[in-house]
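Novice: got a predicted structure plus its sequence, pasted below:
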Amino acid sequence: MAVRVLVVDDSTFMRSFLIKYIDADPRLEVVGTAANGLEAIERVQTLRPDVVSLDIEMPKMNGLEALRTIMRVRPVPVIMLSSLTSNGATETMESLQIGAIDFVHKPTSTFALNIHRIMSELNDKLYAAAAVKLKPPVRLRERPAGSVRSGVAEADWGSEVRQIVAIGTSTGGPQALTSLLSGLEEGWPCPVLIVQHMPALFTTSLAARLHKLSPMPVAEAVDGEPLRNGRVYLAPGDHHMTVQREGDGYRIGLSQGAERSGHRPSVDELFASLTPLEELSRHLVLLTGMGKDGVEEMVRARRSAKVTTVAEARESCVIYGMPRAAVEAGGAEHVVPLDGMVAFLTGCLNRS
């Protein structure tokens, strides 16, 4: 039975365009449309779709306001359509905190060279989202400006790097990272490197939001910057992130090489760069997400000494894709639910 989709967009042309592409996918069926947020709320309740494609910028009631009401009156999986602008990125991050499953950047033209890829991504995300069991969104208070970010002393942050935590995630990742990083009451005395599948601008907005919530400083990685303990580095959109030796320490490497596992940034690229660094204790983690990025290099890394490999447990994943692929391929030595991840990794760090 096809997944029932409600399409919400204020443009008549865009609604027709989306219907054409979505209905062409045998997995999906458009059961209705809405031209603004008010109509979306009404049709979610009357049509009871399995999933909603929701534009952000609309008259009468925008997508964020509609999403808040939908999540209150009849929660349903939602994929947001977002513009590739700084404002669009900020609003998209807010929508993910409200309860949206994921987003796709809205095509600026039906003649765009990547239009088929964008629409294929939307269809895949709509299909996957329909199977998600919605959970209450993570609601956390931002840390006061100027507050101490970690119980790890600044002197320790600048000391020798002996361990690294590397995390890869995709769909559901912003919510999972919010939960994980905000749970670091004392911080970790090592660098944390994160690859989140997300376009440029959106990773900038995500890093800013995580920085406000985490006890550890969070920022987009900069090419050539040295790794420091007690800091979180997020791969910028459209750039692979790797770790390279430099003198007695390590530095970040950014590149725009070919996509790997269908992505740039790629989790496999990050994990691969850590495999030769056998003097370090490396803790590799795959959280919620579609596909299998990171699995190939996690399997390879597990053959090395001083490596811990972890997959998020099915019960806490928004999308049990990347973690499942890691488990099935024999790459994940440990399977841990998200609410136990901080304690588990803290134990690993203390034992290494």
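Specialist: Ah, there it is.
Novice: switch to C-alpha atoms for all contacts and neighbour counts from now on
Specialist: Fine.
Novice: which SS class is residue 161?
Specialist: coil (DSSP: H, G, I helix; E, B strand; the rest coil).
Novice: who's in contact with it?
Specialist: 190-191, 227-229, 249-250, 280 (Cα atoms under 8 Å, 6 or more residues apart in numbering).
Novice: could you rerun that using 7 Å?
Specialist: Contacts here follow Cα atoms under 7 Å, 6 or more residues apart in numbering; on that basis residue 161 touches 190, 228-229, 249.
Novice: which two from these end up farthest apart in space?
Specialist: For these, the farthest-apart pair by Cα to Cα is 190 and 249; their separation is 12.6 Å.
Novice: how close does residue 79 get to residue 229?
Specialist: Distance, residue 79 to residue 229, by Cα to Cα, to the nearest Å: 36 Å.
Novice: just residue 174 next, same as before
Specialist: The gap separating residue 174 from residue 229 is 22 Å, by Cα to Cα.
Novice: again, but for residue 10
Specialist: For residue 10, the distance to residue 229 (Cα to Cα) stands at 47 Å.
Novice: higher neighbour count, those two?
Specialist: residue 229 (25 against 21; other Cα atoms under 10 Å).
Novice: SS state for the more buried one?
Specialist: Three-state call for residue 229 (three-state DSSP): coil.
Novice: pretty sure it sits against residue 193.
Specialist: No - assessed by Cα atoms under 7 Å, residue 229 is found out of contact with residue 193, at 10.9 Å.
Novice: which ones are touching residue 336?
Specialist: 311-313.
Novice: thinking again about what came up before, show me which of the contacts of residue 161 are buried.
Specialist: When these are checked for burial by 16 or more other Cα atoms under 10 Å, the buried set is 190, 228-229.
Novice: put together JSON lines for these, with distance to residue 84 on each row.
Specialist: Converted to JSON lines, those look like this (distance: Cα to Cα, whole Å):
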{"residue": "190", "distance to residue 84": "33"}
{"residue": "228", "distance to residue 84": "31"}
{"residue": "229", "distance to residue 84": "33"}
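Novice: from those residues, pick the one nearest residue 83.
Specialist: Out of the buried ones among the contacts of residue 161, the member with the shortest distance to residue 83 (by Cα to Cα) is residue 228, at 34.2 Å.
Novice: what about versus this one:
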Amino acid sequence: MKKISVLVVDDSALIRKLLSEIINNQPDMEVIGVAADPLAAREMIRARNPDVLTLDVEMPKMDGIDFLEKLMRLRPMPVVMVSTLTERGSDVTFRALELGAVDFVSKPKLDIVSGLKEYSSEIANKIRIAKSARFKRHLPLSVTKSATADAVLPVMLNHISSTEKLIIVGASTGGTEAIKEFLMHMPPDSPGILVTQHMPEGFTKSFAHRMNSLCKISVVEAEGGERILPGHAYIAPGHSHLLLKRSGANYMTELNHGEPVSRHRPSVDVLFRSAANFAGKNAIGVILTGMGKDGAAGMLEMHRAGAYNFAQDEASCVVFGMPKEAIAAGGVNEVVSLKDMARCVLTKLSNMGSHGNRI
């Protein structure tokens, strides 16, 4: 089997060396070149035609974001960004995802050597996903035995009679752009929205702030204990599961720092389980692009509790993993393209008699 060829672009000789060691230690990939700046990288791309590029943000001669923008316009290819976990860095990372980068890896602030080595599995997996995603040749999903939503909360259907509707969203790889596309079409009087996106702690607040600046609705990082209001979206923080709860007649947010579910905290399965427990037929579920199967079991529980569920179609997904698994599990009512998702959800809500209106 041909190995995934990777070009490492970073102005730090130490980072280039560490990334090269991590990649070359994988049986299915190899580094075919390293570059200290985008101009050198451009020549190596022409000469060696790598499958995947790892790209730093701040570099001499040309900023990594400027290079990415030119690259995606002239020679699109799979890119995994390497970013420092800072407020400024996270904003830059989201810009990179908007331009077409498949995913990102957070550089540790301290002790870069041991920090990057701890991330070796994550780095390798994101390179594999990038290679698969951009060329639509999906690798078989790696399924390992892991905890289910039972580790965080049991099934306990508690549907107090209510007409208040909610939209419950889950996503992973490629999800930041998919969520943006979805939320930007939500009107100010849309039902409350809960969102779990697989994202490291430190990025979710910046992501919520960015969405808030672009959308007609208010978007915040969930803090727990908030009353869920129409025209508001609540993003799961990177350190905790986001759950839906009831307090009397009101829907509320809750944060839970329990063990990872499907290898993730926050987990889509946990959010969907809580929606099945407390919202039932008042919920509309949406599962977007992502690697793996997180959300499939929870969406089926939502479906059985009376929710109406949408999945993003394969053609518009960066990775058709999570939607595919949810469809296969039998919890999806409709499969639609990303560009039609908001319209279809709002049309369904209008037919249900909710606050949502047609676009």
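Specialist: Okay, I see it. Just so it is clear, the structure is predicted and the values come from calculations on it, not from any experiment.
Novice: any idea what the TM-score comes out to?
Specialist: Overlay of the two chains. TM-score (TM-score structural alignment, normalised by the length of the first structure): 0.87; 325 aligned residues with a Cα RMSD of 1.9 Å.
Novice: helix or strand: which one has residue 39 of the second structure?
Specialist: Using DSSP states H and E, residue 39 of the second structure sits within helix 38-48.
Novice: in that helix, which residues are buried?
Specialist: Across helix 38-48 of the second structure, burial judged by 16+ other Cα under 10 Å covers 38, 41, 44-45.
Novice: same thing with stretch 17-32 of the second structure?
Specialist: 18-20, 22-24, 29-32.
Novice: could you list which of these belong to helices?
Specialist: 18-20, 22-24 (DSSP state H).
Novice: which members of these are the farthest-apart pair?
Specialist: It's 18 and 24 that sit farthest apart of those, by Cα to Cα, at 9.9 Å.
Novice: related to what we said a few turns ago, sort out for me which of the contacts of residue 336 of the first structure are in strands.
Specialist: Per DSSP state E, strands hold the following members of the contacts of residue 336 of the first structure: 311-312.
Novice: tell me the one of the contacts of residue 336 of the first structure nearest residue 286 of the first structure?
Specialist: residue 311 (4.9 Å).
Novice: any idea what residue 232 of the second structure aligns with in the first structure?
Specialist: In the first structure, residue 232 of the second structure lines up with residue 231, judged by TM-score structural alignment.
Novice: tell me who's in contact with that match.
Specialist: Per Cα under 7 Å, 6+ apart, neighbours of residue 231 of the first structure: 191-192, 216-218.
Novice: what do you get if the cut-off is 8 Å, keeping everything else the same?
Specialist: So residue 231 of the first structure contacts 157, 190-192, 216-218 (Cα under 8 Å, 6+ apart).
Novice: re earlier: can you put the buried residues of stretch 17-32 of the second structure in TSV and add distance to residue 91 of the second structure?
Specialist: Output for the buried residues of stretch 17-32 of the second structure, formatted as TSV (distance: Cα to Cα, whole Å):
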residue	distance to residue 91 of the second structure
18	25
19	23
20	26
22	26
23	27
24	30
29	30
30	30
31	28
32	30
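Novice: all strands for the stretch 1-150 of the second structure, in order.
Specialist: Assigned by DSSP state E, counting those that start in this stretch, the strands in the stretch 1-150 of the second structure fall at 4-9, 29-35, 52-56, 79-84, 103-107.
Novice: so how far is residue 253 of the first structure from the residue positioned nearest the centre of the first structure?
Specialist: Nearest to the geometric centre of the first structure sits residue 173, at 2.9 Å (Cα atoms, centre = their mean). As judged by Cα to Cα, residue 173 of the first structure and residue 253 of the first structure stand 22 Å apart.
Novice: swap in residue 214 of the first structure?
Specialist: 24 Å.
Novice: before we move on, what about residue 298 of the first structure?
Specialist: Between residue 298 of the first structure and residue 253 of the first structure the computed distance is 20 Å (Cα to Cα).
Novice: give me the more crowded residue out of these two.
Specialist: Neighbour totals were compared for residue 298 of the first structure and residue 253, and residue 298 leads with 28 against 21 (other Cα under 10 Å).
Novice: checking the nearest residue to the more buried one once chain neighbours are set aside next. Helix, strand or coil?
Specialist: Spatial nearest neighbour of residue 298 of the first structure, chain neighbours left out: residue 331 (5.3 Å); criterion: Cα to Cα, 6 or more residues apart in numbering. Three-state call for residue 331 of the first structure (three-state DSSP): coil.
Novice: counterpart of residue 331 of the first structure in the second structure?
Specialist: In the second structure, residue 331 of the first structure lines up with residue 331, judged by TM-score structural alignment.
Novice: how deep is that match tucked in, by neighbour count?
Specialist: Neighbours of residue 331 of the second structure (other Cα under 10 Å): 25.
Novice: ok, now which ones touch it?
Specialist: 296-297, 299-304, 309.
Novice: for it, give its distance to residue 301 of the second structure.
Specialist: For residue 331 of the second structure, the distance to residue 301 of the second structure - Cα to Cα - is 7 Å.
Novice: likewise residue 30 of the second structure?
Specialist: Distance, residue 30 of the second structure to residue 301 of the second structure, by Cα to Cα: 42 Å.
Novice: please apply the same query to residue 75 of the second structure.
Specialist: Using Cα to Cα, residue 75 of the second structure is found at 43 Å from residue 301 of the second structure.
Novice: next, the distance between the ends of stretch 330-346 of the first structure.
Specialist: Chord length of stretch 330-346 of the first structure, first to last residue, is 23 Å (Cα to Cα).
Novice: if we can go back for a sec, just put the contacts of residue 331 of the second structure in a markdown table and tack on secondary structure and distance to residue 236 of the second structure.
Specialist: Below are the contacts of residue 331 of the second structure laid out as a markdown table (DSSP: H, G, I helix; E, B strand; the rest coil; distance: Cα to Cα, whole Å):
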| residue | secondary structure | distance to residue 236 of the second structure |
| --- | --- | --- |
| 296 | helix | 18 |
| 297 | helix | 19 |
| 299 | helix | 17 |
| 300 | helix | 21 |
| 301 | helix | 20 |
| 302 | helix | 19 |
| 303 | helix | 22 |
| 304 | helix | 24 |
| 309 | strand | 20 |
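Novice: are any of these buried, and which?
Specialist: Buried among the contacts of residue 331 of the second structure by 16+ other Cα under 10 Å: 296-297, 299-303, 309.
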